[in-house]
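[1] Provide a 3D model corresponding to the input given below.
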Amino acid sequence: MKKLCILIIAIGSSLYGQMLPREYFHKQISKTAIEQIKADSIHSYDALHYEITMEIDPQEKFISGNVMANLCSKENGLSQVSYELVGLNVDSVFVDAIPANFVQDSLLITIDLNSTYDIGEEFTTQVYYSGYPILSSDGYACGMHFDNAIWTYADPNGARYWWPCYDHPWDKTTTKMIVTVPDSLVVASNGLLIETIDNGDGTVTYNWQENSQIATYLVSLAIYEYVEINQTFNDTIPIQSFVYPSHYDWAVNDFQNVPLMMQIYSDLYGDYPHEKYGMAECAVFGGNGAMEHQTITSLGHNLIDGQQGGEMIITHELAHQWFGDCLTPLTWKDVWLSEGFAVYSEALYVEGKDGFAAFTNYVKTSIHDYYKNWAGGSVYRIYDPPYHQYFYPYEYEKAASVLQMLRFMLGDENFFLALKDYFQTYKHSNVVTSDFQGIVQQYSTENLDYFFDEWIYGYGLPNFQT
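    Next up is the predicted model:
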């Protein structure tokens, strides 16, 4: 096992590193129930847009609604399509507004199209469904949670637990979310709020529209008796956050640096890629973690303390809006392109806010030393982790350490030019490791095959010396 030594500056103990346990940055998984649920079907169509209409009964924990999907055939003679749906019952299906036959099993709904469609031909399906949502039994607890607030979590493959869709990250779409709830509640979701309708019967309907391409695992709902905190970035991008009324004053203080974070990342990577940003407070990961839902991060309620104690998780999730949400790994083999970049962005925020010495200290103590202590004498490969290890430290802190090595090799100018080029080249699309390697290779005088073979595809362990 090779080791690459990088000289960095150490300046005493890390203030940032002591704020929160690093475990709070990782998506948590129960180790008592690990299984992967896959759809055994060929993806023969491209989903273009989902319109999700839903009524939620918080007391009964019951949902009913329909999903209208705009699809485009990717093969000639397409006669069936399948969606993932688990634990909910399909009532009826329409294709181009005409009733259609379907078969539902425990994992899939398979729809017989009323005619055949050739490559490039577009059509719609509309699936009416209802039931009591369950959570996934694979350790990730994906689905719709009915806690103090109602909130959803679908990472890695859990949208299927609350709405029917082709639930894989490589088919990104636009979405519209139309949700009806009791009128005491507020609904936060992806994109821009188009309208709010008082139905005059004790319910209210929220209409949210996401105009950027989004993966199904990033589609989100958060519902509570929220109050809003409104900020702006560059006088053009709304920052619309939703918090518990009792946490409002704390949150105002804790969120004050979000525009600065957005500025630092925009300068480093390219302009903020979405129409809105914001956060919604909920009990995600027991209130101690967060999830980078596109334009509306779910933020654990224990991270709002009025003292900016959750600042590094807030900036981590924001960085995902560039890497993970806008540039989405094609499959979970390349999850490091999301999590490793977000961890390294934490350090870049520290550098932009407090200088290079603070940055190097953060890299050493909060990233590299944490990883070495966690790994002990074991070695792990970043590329293609097992299903239950998608969000382990080698996809987070080890991957971030590898990015620091790459910066050291290329030099600051070339490294950050490569990051901007990578972001602009693959904006709003899916990426794999070879895409990133291909871009950075253009900024290196060395052939980088050995670097990626050792540190991404192999088991090499970075070693920082001070």
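[2] rest of the way, CA atoms for contacts and neighbours
    OK.
[3] H320 - how many residues pack around it?
    27 (other C-alpha atoms under 10 Å).
[4] in this protein, which spans are helices?
    For the chain, the helices defined by DSSP state H occupy 248-254, 258-269, 311-319, 336-354, 356-362, 369-375, 393, 399-410, 412-425, 433-441, 449-455.
[5] Can you tell me which of those helices is nearest to N157?
    helix 336-354 (15.3 Å; C-alpha to C-alpha).
[6] residues of that closest one that come out buried?
    336-352 (16 or more other C-alpha atoms under 10 Å).
[7] same deal with stretch 284-298?
    Neighbour-count burial for stretch 284-298 [16+ other C-alpha under 10 Å]: 284-285, 287-298.
[8] next one: stretch 99-112
    100, 102, 104, 107-112.
[9] how far is that stretch from where the chain is centred?
    Taking C-alpha atoms, centre = their mean, to the nearest Å, the mean C-alpha location of stretch 99-112 is offset from the chain mean by 28 Å.
[10] Kindly report the same for stretch 186-202.
    23 Å.
[11] Could you tell me the end-to-end distance of it?
    End-to-end distance for stretch 186-202: 13 Å, by C-alpha to C-alpha, to the nearest Å.
[12] what's next to that stretch, contact-wise?
    177, 179, 181-183, 204-212, 219-226, 242, 274-276, 280, 293-296 (C-alpha atoms under 8 Å, 6 or more residues apart in numbering).
[13] The same query, at a cut-off of 6 Å, please.
    For stretch 186-202, the external contacting residues (C-alpha atoms under 6 Å, 6 or more residues apart in numbering) are 182-183, 204-210, 220-226, 295-296.
[14] same thing with stretch 177-185?
    52-56, 202-208, 224-225.
[15] picking that back up, which among the contacts of stretch 186-202 end up buried?
    Applying 16+ other C-alpha under 10 Å to these flags 182-183, 204-210, 220-224, 226, 295-296 as buried.
[16] List the single closest residue to L71 in space, sequence neighbours excluded.
    Leaving aside its chain neighbours, L71 sits nearest to A47 (4.6 Å; criterion: C-alpha to C-alpha, 6 or more residues apart in numbering).
[17] Now flag whichever of the contacts of stretch 177-185 is closest to K372.
    Using C-alpha to C-alpha, these come closest to K372 at Y224, 40.1 Å.
[18] doesn't A149 make contact with the closest one?
    Yes. If you go by C-alpha atoms under 6 Å, Y224 and A149 touch, sitting 5.0 Å apart.
[19] Turn the contacts of stretch 177-185 into TSV, columns for distance to L327.
    Shown next, in TSV, are the contacts of stretch 177-185 (distance: C-alpha to C-alpha, whole Å):
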residue	distance to L327
I52	23
T53	27
M54	28
E55	31
I56	32
G202	41
T203	37
V204	34
T205	31
Y206	28
N207	26
W208	22
Y224	30
E225	33
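[20] Let me know the closest of those to D167.
    I52 (14.1 Å).
[21] Spatially central residue in the protein, please.
    E292 (4.1 Å; C-alpha atoms, centre = their mean).
[22] Here is a second sequence; please produce its structure as well for comparison:
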Amino acid sequence: MRIKLSIVRCLVAVLLQGMFTFTQAQVAGCQAGKNALLLPPLYYNADNLRSDTFDILKYTINLEIGNATTKLIAGNTIVKFAPKMNNRTFIRLDLLKLIIDSVTENSNQLLYSYNDTILKVNFSAPKNLTDTSSIKVYYKGQPQGDASGWGGFYFDNNGGNQYAYNLGVGFAAKPHNYGRVWFPCFDNFVERSKYEFNITSDTARRAYCNGQLTSDVVNGLNRTRQWTMNNEIPTYLASVSVARYRQVNWSVNTLTGPKPIVLAGAATDTTGMKNGFVNLKTCINGFENYYGPYKWNRFGYCLVPFSSGAMEHATNISYPKIAIGNLLYEADLMAHELSHHWWGDNITCETPEDMWINEGMATYSQYMFTEWKYGKVNYNSAVKTSHDNLLHFLHLKEGGFRAISGIPHSLTYGDHVYKKGADVAHTLRGYMGDTAFFNAIKYTMLQNQYKSINSLQLRDLMQTASGQNLTDFFNNWVLAGGWPHFAIDSVKYVTVGTASVNAIVSLKQKTFGAPALYSNVPLEISFFKNDWSRVVRKVLMSGASATFTVNIPYSASYAALNYDSKISDATSSDSKVIKTATNINWILGKVYTQVTNKGADSSRVRIIHNYVKPDPFKSNPQNHRLSDQQYWDVEGILSPGFHSKITFYYDGNKSLGGTYSYLDTLLAKINGDSIRVFYRANAAADWQLVKHCVVVNSGLRNGFIVVDTMKLGQYTFGNSTDTATINSVKRNANVYRSAKLYPNPAKTSFKVEFEQLPAPGSVMTITDVSGKIVLSKAITEKLNSVEVGSFSKGTYLVKLEERGRILYSEKILVE
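    This is a model prediction of the structure:
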């Protein structure tokens, strides 16, 4: 399922306070996958208990579905079941606020009670283990939507097409499963059943459901279409969509042979569907490569007039018609929903507390589609951009540093589940290596197909497949919140022979919101020569500090930790090759450089923004106070003669949308007048107040400091009353402090509005995540419109400059 951010923010406004604690089961690293499935449930869920009493074998749903005027359904559902215990005298089914006419078994009336939520049916005689029975529930009424606006049943005459459709979860519902709004069922994540749908409508409309169309009969003014789903699915994945649909038929070669692709939409939407799904076959091939064979009989997308996301109903994805024809949505919607046929539809989280298995892995699959179609560079860009946003704002938005497993009901569809779940999946790939990671996923899909799963069972299956012990990973990254932080403390080189050098590397670990230091984290150390070639060595890091000796073929000019960002720790970084004198916005590094001399040759520079406090002063006679929230590493190989200014931005404002907000709430608690920049060359040196800089106070608590000469080493902010070494302190006009940028996110255009006319010579530049300038224009008006319809989807930085001085900057998301 994919949802709009605005909906998520609404739903998580009321947060559960405090962190979750629970006992973590310990199992052997080589425990067999079959035994792993015998673990008790990780989280108690009363809704799952009925599935210990009865096995629901099949639902046969026979309904006449009305239109946007009547908004009614009427018919019956046959529930076929088998007891798991002897002497069962009744069964309880979920059914929400519909009118029950009768309940029968073999045409005999059964006694029942119904309170608008639970239907209790009394058997005429006790049911035992050897029995297989069917009851038929006759009902009618107006099916419910969810209080949040997301989920349930919808009627809509959009475009005169008389849509009637369901979305199988309700964000505000408890439980979230929402099969009960249109048929009586066991509405939980663990009960899986087969389905038959016999859906009747007027002849102008056609019904689409899960599985295979087995008949389409017109009888007078009515059309009845029968769909059969022989793969067992949970109730929330059961689907019906009725409208004046037309069908686009494609076929794709899969690992198990050719399979049909069914795209259903209104006649006016079919061209847009063809254009918007042009890369669907490529996506299918990619996911089969990563996750193994597609287990279902067909691929299906059904357009609905719902603008806040999509729903992964098995083989019949409900897809927002507003998004068709736009490739900007192909990763976030098309690929995300398709991937659920592995993550969510094939294997399903046992309880909503483990929703990251469904939604985190589907979000990660967006990145995997990007890599498959557009390459590893674009994959890394997407992962790193999301990771930076999570480090910056996630704990502020969702009430603390939470584990992705054990998430509270109010945050089931929040960013810990979707985005951090994906971030953790990326890190698990970095832990295991590509071959072991994807082979373990394929093994898990095979061993656990059409079954529910929890985090510990996922751990054990992946351990069994790979032979790797993943207990520490799941304890640290899945069952606990926050992040670790790793840094190089020192590197020494000792020559031991021809082309043989021992590199002695000391590492240290801090935490960002995590309850404890992490153990056995595989970290890559890259050793660069002056020609930028490198060798990579891997070490296992535990504890606050550790020293490793690795053999390399030369004394390196530069050593970098986690250069390829395979482990998502509490850092965000940009790496660039600088070939010309130019201005660069380091979006992930959160600085701005003005290269005035590129030097004799090109330079390789990496800037790391660290979301932890820097090391303390070794000696601090002037009683300076360092930031407890961030510091920077500037590292790399600089060409002789290279010179650049570097600008650091501070912001003590508490705004969830600001580029630098919340990062300096300690130092700029009242105002930013005393904020200064401190520097040290390495961990062995002490922090020194930076001389030759310009301090610009943009607002009461925000501004920036321009350092005249960028050096390799570490920088941080601190409070100091020493102004003797400051070149100048400037307070910029309200022209940029009060600027408004809207709408944000933007689809086709946005506006930047200044309270006063910017000074002559002011230029607006827009840069992408790589720092590339995609637009530059002179600003001569207070209200400025910018067209972004041709921009690639992603995050951009909008900047107003006057003679090299940055007056305003803000991020914008282009959708």
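[23] The residue nearest to L71 of the first structure maps to what in the second structure?
    In the second structure, the residue paired with A47 of the first structure is I56, using TM-score structural alignment.
[24] Can you tell me how far its match is from G703 of the second structure?
    Taken as C-alpha to C-alpha, the span from I56 of the second structure to G703 of the second structure is 63 Å.
[25] Report the separation between G340 of the first structure and D334 of the first structure.
    From G340 of the first structure to D334 of the first structure the distance is 10 Å (C-alpha to C-alpha).
[26] I meant G278 of the first structure, not that one.
    From G278 of the first structure over to D334 of the first structure the distance is 26 Å, taken as C-alpha to C-alpha.
[27] Comparing the two, which residue is more hemmed in?
    G278 (27 against 22).
[28] what does that one align to in the second structure?
    Mapped onto the second structure by TM-score structural alignment, G278 of the first structure lines up with G300.
[29] Wait, its match touches G265, no?
    No. Assessed by C-alpha under 6 Å, G300 of the second structure is found out of contact with G265, at 11.1 Å.
[30] Check the gap between the equivalent of F416 of the first structure over in the second structure and S466 of the second structure for me.
    F416 of the first structure maps onto F438 of the second structure when the alignment is built from TM-score structural alignment. For F438 of the second structure, the distance to S466 of the second structure equals 10 Å [C-alpha to C-alpha].
[31] With S381 of the second structure instead?
    As judged by C-alpha to C-alpha, S381 of the second structure and S466 of the second structure stand 28 Å apart.
[32] same question, Q142 of the second structure
    51 Å.
[33] cool, S124 of the second structure as well?
    Taking C-alpha to C-alpha, one finds S124 of the second structure at 52 Å from S466 of the second structure.
[34] ok, these two, which is more surrounded?
    S466 (21 against 13).
[35] show me the contacts for that one.
    S466 of the second structure makes contact with 436, 440, according to C-alpha under 6 Å, 6+ apart.
[36] and the contacts of stretch 186-202 of the first structure, which of them are in strands?
    Judged by DSSP state E, strands contain the following of the contacts of stretch 186-202 of the first structure: 182, 204-210, 221-224.
[37] Disregarding residues adjacent in the polypeptide, which is nearest to the equivalent of H426 of the second structure over in the first structure?
    Aligned counterpart of H426 of the second structure in the first structure: Q404 (TM-score structural alignment). Setting aside the residues directly before and after it, Q404 of the first structure is nearest to Y344 in space (C-alpha to C-alpha, 6+ apart), at 7.7 Å.
[38] Give the aligned equivalent of the one you found in the second structure.
    Per TM-score structural alignment, Y344 of the first structure is aligned with Y364.
[39] Kindly provide the distance from its match to E337 of the second structure.
    12 Å.
[40] same deal with L5 of the second structure?
    16 Å.
[41] Same question for P293 of the second structure.
    From P293 of the second structure across to E337 of the second structure, the span is 16 Å (C-alpha to C-alpha).
[42] What's the local residue count around the match of F416 of the first structure?
    20.
[43] tally of neighbours for the nearest residue to it once chain neighbours are set aside?
    Distances taken as C-alpha to C-alpha, 6+ apart put Y290 closest to F438 of the second structure, at 5.7 Å, once the chain neighbours are dropped. Y290 of the second structure has 19 neighbours, counted by other C-alpha under 10 Å.
[44] of all the ones in strands among the contacts of stretch 186-202 of the first structure, which comes closest to Y153 of the first structure?
    Y153 of the first structure lies nearest to L221 out of those, by C-alpha to C-alpha, at 8.6 Å.
[45] so what corresponds to that closest one in the second structure?
    L221 of the first structure maps onto V240 in the second structure, by TM-score structural alignment.
[46] so what's T348 of the second structure closest to, chain neighbours aside?
    Of all residues not flanking T348 of the second structure in the chain, S452 sits nearest, at 4.5 Å (C-alpha to C-alpha, 6+ apart).
[47] and the gap between the one you found and F189 of the second structure?
    7 Å.
[48] the more surrounded of these two?
    Between S452 of the second structure and F189, F189 has the larger neighbour count (other C-alpha under 10 Å), namely 27 against 21.
[49] quick one: what's aligned to that one in the first structure?
    Match for F189 of the second structure (TM-score structural alignment): P169.
[50] Ignoring the adjacent residues along the chain, who's closest to the spatially most distant residue from the centre of the first structure?
    Each residue of the first structure has a distance to the centre, and by C-alpha atoms, centre = their mean the biggest one is for S115: 36.1 Å. Distances taken as C-alpha to C-alpha, 6+ apart place S79 nearest to S115 of the first structure, at 6.4 Å, with adjacent residues excluded.
[51] Can you give the distance from stretch 308-321 of the first structure to the centre of its chain?
    For stretch 308-321 of the first structure, the distance to the chain centre is 13 Å (C-alpha atoms, centre = their mean).
[52] Tell me where the stretch 401-550 of the second structure has strands.
    451-453, 483-497, 500-512, 521-528, 534-541, 545-552 (DSSP state E, counting those that start in this stretch).
[53] of those, which approaches D651 of the second structure most closely?
    strand 500-512 (19.4 Å).
[54] Could you tell me the angle between that closest one and strand 521-528?
    130 degrees (axes from the mean of the first three to the mean of the last three C-alpha atoms, to 10 degrees).
[55] so how far is the first residue of stretch 283-294 of the first structure from its last?
    Stretch 283-294 of the first structure has an end-to-end distance of 18 Å (C-alpha to C-alpha).
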